[in-house]
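Participant: Just to be clear, the model below is a prediction. Sequence and coordinates:
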Amino acid sequence: MKDGTQSIDANSSAENVEQHLQELEKADYELLYYSQEQTFNADELSQLINEERLNKLMTQSDEFLSSLDGEIKDFND
C-alpha cells in the first residue's frame, strides 16, 4: 500500500504545481492587461520620478560604462 500512497501523493503534488503555474500565468496576463489600460500623462510621471535620483543613477551608469570600455580596451591590448 505504500506504493499506492506515494502515487497518490505524487499526483497531488503534480496537480498542485500545475494549478500554481496556471494561477501565475493568469496573474501575469492580468498584470499585463491592466498595465496596458493605464496611461500616464507627463505631469503624473513627473510626480512619480525622483529626478535627482534618476540623474545620479544615469551619471553612475555613464561612469561605469566608461570604465568598462577602458577595461575592455586594456584587455584587447
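Facilitator: In hand now; what should we look at?
Participant: C-alpha only now, for contacts and for neighbours.
Facilitator: OK.
Participant: Give me the buried positions along the host helix or strand of Glu15.
Facilitator: Under the criterion of DSSP states H and E, Glu15 resides in helix 2-37. Counting neighbours by 16 or more other CA atoms under 10 Å, one finds that helix 2-37 has no buried residues.
Participant: ok, second structure coming up, stack it against the first:
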Amino acid sequence: MKGNKKSMDTNSSAEHVERHLQELEKADYELLYYSQEQIFSADELARLINERHLNELMAQSNEFLKSLNSEIEDFDK
C-alpha cells in the first residue's frame, strides 16, 4: 500500500511539473507574440499622434540643442 501511495505522489508531482512547464511555454509564446512590432498605417498614426504637442516638444528640443551648442562653443574658448 505504501508503494502504491508513493507511486501516486510521484505521478502527481510529475503532472504538476508538466502543467507548470506548459504554462511557462504559453507565457513565453504570448510575450513573444505581443512584443512583436505592429505596423501602423498613416491614418492610424495621424489619429494617435497629437500634432500640436509633438510640435511643442520639437521646439523645446531645438531650443535645448541651441543652448547646449552655445555652451559647448563657450567651453572651447
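Facilitator: Nice, I can see it. In this text, all values refer to a predicted model and were calculated from it rather than measured experimentally.
Participant: on that earlier part again, what packs against the helix holding Glu15 of structure 1?
Facilitator: If contacts are counted by 3 or more CA pairs under 8 Å, 6 or more residues apart in numbering; DSSP states H and E, helix 2-37 of structure 1 sits against no helix or strand.
Participant: Which residue in structure 2 aligns with Ser13 of structure 1?
Facilitator: Taking TM-score structural alignment as the criterion, Ser13 of structure 1 has no aligned counterpart in structure 2.
Participant: if I pick Ser13 of structure 1, what's in contact with it?
Facilitator: Applying CA atoms under 8 Å, 6 or more residues apart in numbering to Ser13 of structure 1 gives no contacts.
Participant: Try it again at 10 Å.
Facilitator: For Ser13 of structure 1, the contact set (CA atoms under 10 Å, 6 or more residues apart in numbering) comprises 7, 19.
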